[in-house]
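> the amino acid sequence is not available; the structure is as follows:
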């Protein structure tokens, strides 16, 4: 390399270094400028972002769905109310809450009945000073011993507080004045809430309270007046028992609802339809999403996610039918009070769908009527001869009875037991299955019970080994129970309420007379709802339909009109009884003869197109023999639209109150048919059904 080239390279090197230094200088200048902008101009924004700790979502209630009857009349609605609410910040102390509660106590009246002893003790400690009370109720040595037991100070403090609660006496609590109890009641509600979630302090404020609080809201941090809705019903006296109630989530169910997205201070259905269809009626809450700083204070306006009102329910109940039948039942109870009648139950079903049109329970007590609507599905009674249709078909199912078989009805004598006989003790002579239903023969049914148990009375011998042993008697009773369950007797009806009785099983038989007692309705017990389903099963040629109250689910509307249809309950066949149609036809003919035959036991109803069966059962009340009067039936007999049951329990004297109430059912229904009256399409009873497969067709509600 020559000298010229070397000199040229030496000159280029400083120039490159200068360019490099200049570039670095420019880059550092830009970096310093950017840091200055970040620190000076945008510093507050980034500082705020670094303090953000979490997103908090709060929820606001939306109106529960309304409930309508089948004609579109509102049964349950929402009435606007104004509630006092408190929304706590995460940083709110007991002292701050106490200060607010003291102010509110001067503005509202607050119920103090829910205050517990523990509430009072906590309040006493807060208001009297924890340290002051500790100094009064502990010696220095005690405190030292407690502190020496624990490595962590908080553990020692926890033990001291627990012991302090135990040492607060009734005399101490008596120092809490009445006005302080109101303060406590208010603070108690404030403590139940969660951060940034409105907690109801008092429901349904009056106008004066609203005015006073509104004037002082600036002094009441976190306090607001919240528009809400209370459940009301124009038919509360009639249907309150099945509609049910809404309350704050019970403690024992908090885990159940928490995993389903509920807040622990939410109101939910706790009984009846409000509980059964909680997920439909409750709706979706409005949500507000907050971003908070380290202190738990919101640092921006919340993001709002709109809520949705609960769905509306349309029931199968017809409130016009319901109320007229209630009046009729009360009228008949008063008419027959002299015979010891003090209660009665009636159920009317749509025979084509299984829908409950009316369910009435009335009890006369203390000079007034008590609504026992729930008795129609929770109370069980001996049904007497009303179940003899099921007995006849059970005999055919187990092949102990031949078509139209004639049996000689006369008193049956058993050694050491009560004589078995038909009503009045007289002989009814030679009768077949249809005549046995028309005249309500006990002996005909006794033969069926004996034969299923393996006993031949005419030869007075067993047809199977050891037929009178307890084991074989139990087998016989269980066979009959299994057959009866096909009709819904001793089985769930499918009624869509949280609880339903399936009747009372009278236990193991220990005498040959027990299968006979079972065959005439003098052993197990059933509810009026089960008896109505049994009547429906006969009316529907052996197809048992699920009993239900829900007819439709609809979108909610702000007015009193029905919204868009979302779901309609379809008739659901639970099972088909295991006998040929020719046997069912004979029972239906027997039921027709009960009301229209020359010797029928309910010919007082012959002017109506009704078929059915009467029943009288013996029970006891306060150690005294009493009777239940029963009637089950369906109408019209040639193409049934309704089925029904009447139960008048524990009367002193037999009177025809069962038939007079049945007449009211038929008369009310006929009158309603002259007005617009919708009956859902369902099973056509006019001809024998050709259903190839028995299956549930109802769509499951989630």
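Everything's here; your move. The structure presented is a predicted model; accordingly, all values stated were derived computationally and were not measured. Numbers count the residues shown, from 1 in each chain.
> C-alpha only now, for contacts and for neighbours.
Fine.
> wait, residue 611 sits on residue 634?
Yes - judged on Cα atoms under 8 Å, residue 611 makes contact with residue 634 at a distance of 5.7 Å.
> between those two, which one's more packed in?
residue 634 (31 against 28; other Cα atoms under 10 Å).
> residues near the closest residue in space to that one that isn't next to it in sequence, how many?
Excluding its sequence neighbours, the residue lying closest to residue 634 (Cα to Cα, 6 or more residues apart in numbering) is residue 643, at 4.0 Å. Per other Cα under 10 Å, the neighbour tally for residue 643 reads 33.
> same question, residue 63
Other residues close to residue 63 by other Cα under 10 Å number 25.
> which one is it nearest to, not counting chain neighbours?
residue 309 (5.2 Å).
> next, the contact list for that neighbour, please.
Contact analysis of residue 309 by Cα atoms under 8 Å, 6 or more residues apart in numbering lists 62, 63, 64, 65, 282, 283, 284, 285, 556.
> give me the number of residues near the first one?
So that's residue 62. 18.
> thought residue 433 was touching residue 402?
No - between residue 433 and residue 402 there is no contact under Cα under 8 Å: 9.5 Å.
> and the two? Which one has more around it.
Neighbour count, other Cα under 10 Å: between residue 433 and residue 402, residue 433 has more, with 26 against 11.
> and for the nearest residue to that one once chain neighbours are set aside, the neighbour number?
The spatially closest residue to residue 433, leaving aside those adjacent along the chain, is residue 404, at 5.7 Å (Cα to Cα, 6+ apart). Neighbourhood size, residue 404 [other Cα under 10 Å]: 13.
> check it against this one:
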């Protein structure tokens, strides 16, 4: 190719490149601001139509959590300047306040006089670590904001960042800053609107729509809020939902979650989030030109979340909750100001389990709260030292006290370290070890004048003889105790569908090492084993573990997973998505004679022992065991496990009353639960009929048939 032609082609290419460069410069620099203004004035956004969450029912289909249609105020980035955006937010605030509505604001600064408002989220008694974490995660720290700033200085920094100037009052400026802060946290942008307020009144909606010209970038969205059909019932089980936080969003963004989404935070709402959450739809696209909105394009219908059926019996749950509250208040009133006689009793839990399936029929925790008032009551709930938001039924850890003795008896009998008819004589003081000589409780309480004398294993369980179980613990050792505890599910996760469940712990050298400083292998003492054998030492179990342990004894040794979710079904066509089946976690091999001896001891606890006064003339035979567990300060904890009917068990119960003084006090709650369960139950009718057919004596007249077992009680 001639050289001249090549030169011509190069010149043409240079001219073309210069022309393209000039056009880009003209579009982006010279006319860029004008085009940006036009683009901002004409925004197209997908309009999300929220899917309702799945409903939650009890085992019989009784609705517990449903949905209600509600309205949200949504703020969209429509090219407003800071001044325009702040003015719009102020107008929205005025409407919300007039209508008594709340708005979304998590800026941790109070209104004047300004102070930081961090919560002690980790329960260490201080909010300083939460404050440090907030500064660490703040994008403005070390620039506009410094760590040594006061709350007032931080607020002023945010006013500068968000351009909050003009004639705003202190309160209004704080409100605007809080909303701008929250919007920024939630990724507010042209393509990501911000939910400014949830569940606003119809009046607020009307005022905003009537004055749409004053609310540029503000729209009303239809959404759903949770409706609690039985406010205050099963609160800890159901849990709550809340706005997604940054940590949750980082984990769930790939699953289609947005920064404005509501997700399960606790309870079943959290565990079943993947099922309860529906699939959002769209109402089409929203094109905004100036203040005009035009909806165009076809929408996609939302898909409701799946429905969750619990194993819970609402009637039984309500009875357990009511009895817990009444019993705790009664013990506290009797104890008065005495912190050794129950005056400090203020909390507890009760659990009911179907012994043939592992289904949880009730999980009660006291104190509780009303989920429908959570937002209004949040601050008082956080500050309440009784921790009403804590689910004690699955998270509380308690020494089992003497309720642990049936397990120790089974371990000794099954390993051949104790004979079925073997007699051990209670001598008051256990003197096997020179350096540790504990006493039986009756020896101490009688001022060293009484013992239980000779006892077999059934009698030892009935009388809760510490001396007997010191000897048994000495014979079998801590390793065997730990082995059997694990088989019964104590100190192990039960498998219940609640993320709040605690594992607990069984007393052992390994566990002691984890909680005691400067521990060496020589620091597990003989006395530790003896205390473990009577349910003290380092053993800590949850009420749900104790109930499942009682169920395993009652059914002859089958240790089931605890179920809380009975089934999950599609809300669209009712098809079965998931169904719980009885799942065996372990099988405890027990000879028939061993089981009979231990169960007879538990029967005698209720008929003749420490729980006899509670169950006098009760029409249905029961097996149980009381426990009185010593705690560091205050009155002893009261613990009780039981199952019924004795000869054909259906349910097992555990009750723990914090500072409830003695196990018999916890037995009162179990009695109320049995009352409720056997009301209108054919088992009650059969036992009542049997009682009326037995020969009557002058000293003990036969009980008359009745609809409620409690009416047969003194």
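In hand now; what should we look at? Keep in mind that this is a model prediction, so the values were computed, not measured.
> aligned partner of the residue nearest to residue 63 of structure 1 in structure 2?
Counting by TM-score structural alignment, residue 309 of structure 1 corresponds to residue 304 in structure 2.
> same deal with residue 647 of structure 1?
With TM-score structural alignment as the criterion, residue 647 of structure 1 lines up with residue 656 in structure 2.
> is it true that that match touches residue 348?
Yes - using Cα under 8 Å, residue 656 of structure 2 is in contact with residue 348, at 5.3 Å.
> so those two - more neighbours on which side?
When neighbours are counted by other Cα under 10 Å, residue 656 of structure 2 and residue 348 differ, and residue 656 comes out ahead with 35 against 29.
> thinking again about what came up before, just say helix, strand or coil for the residue nearest to residue 634 of structure 1.
strand (DSSP: H, G, I helix; E, B strand; the rest coil).
> how much space separates residue 473 of structure 1 from residue 450 of structure 1?
Separation of residue 473 of structure 1 from residue 450 of structure 1 (Cα to Cα, to the nearest Å) stands at 10 Å.
> make that residue 356 of structure 1, sorry
37 Å.
> also residue 300 of structure 1?
Separation of residue 300 of structure 1 from residue 450 of structure 1 (Cα to Cα) stands at 83 Å.
> repeat that for residue 484 of structure 1.
16 Å.
> with neighbour numbers in mind, choose between these two.
residue 450 (24 against 20).
> so what corresponds to the more buried one in structure 2?
When structure 2 is aligned by TM-score structural alignment, residue 450 of structure 1 is paired with residue 474.
> mind listing the strands for the stretch 451-600 of structure 1?
Ranges of strands in the stretch 451-600 of structure 1, per DSSP state E, counting those that start in this stretch, are 455-456, 461-462, 543-545, 550-554, 565-568, 573-576.
> what helices or strands is the longest one leaning on?
Applying 3 or more Cα pairs under 8 Å, 6 or more residues apart in numbering; DSSP states H and E, one finds that strand 550-554 of structure 1 makes contact with strand 312-315, strand 565-568.
> now it on structure 2. Mean distance?
Strand 550-554 of structure 1, aligned to structure 2 and superposed, deviates on average by 1.5 Å (mean Cα distance after the TM-score superposition for structure 1).
> show me the contact partners of that strand.
For strand 550-554 of structure 1, using Cα under 8 Å, 6+ apart, the contacting residues are 70, 311-316, 355, 496, 562-569.
> buried subset of those?
Buried subset of these (neighbour count, 16 or more other Cα atoms under 10 Å): 70, 311, 312, 313, 314, 315, 316, 355, 496, 562, 569.
> was I right about the first one contacting residue 320?
No - because the distance of 10.2 Å does not satisfy Cα under 8 Å, residue 70 of structure 1 is recorded as not touching residue 320.
> any idea which element the counterpart of residue 260 of structure 2 in structure 1 lies in?
With TM-score structural alignment as the criterion, the equivalent of residue 260 of structure 2 in structure 1 is residue 265. Under DSSP states H and E, no helix or strand contains residue 265 of structure 1.
> quick check: closest non-adjacent residue to residue 624 of structure 2.
Nearest non-adjacent residue to residue 624 of structure 2, counting by Cα to Cα, 6+ apart: residue 642, 3.9 Å away.
> meant to ask about residue 167 of structure 1, not that
Nearest residue to residue 167 of structure 1, sequence neighbours excluded (Cα to Cα, 6+ apart): residue 137, at 7.2 Å.
> doesn't residue 163 make contact with the one you found?
No - in this structure, residue 137 of structure 1 is not within contact of residue 163 by Cα under 8 Å, at 9.5 Å.
> distance of the residue lying closest to residue 89 of structure 1 once chain neighbours are set aside from residue 146 of structure 1?
Excluding the flanking residues, the one nearest residue 89 of structure 1 by Cα to Cα, 6+ apart is residue 195, at 5.2 Å. Computed as Cα to Cα, the residue 195 of structure 1 to residue 146 of structure 1 distance reads 33 Å.
> of these two, which one has the most company?
Between residue 195 of structure 1 and residue 146, counted using other Cα under 10 Å, residue 195 has the larger neighbour count: 17 against 14.
> since that was my last question, I'll sign off now.
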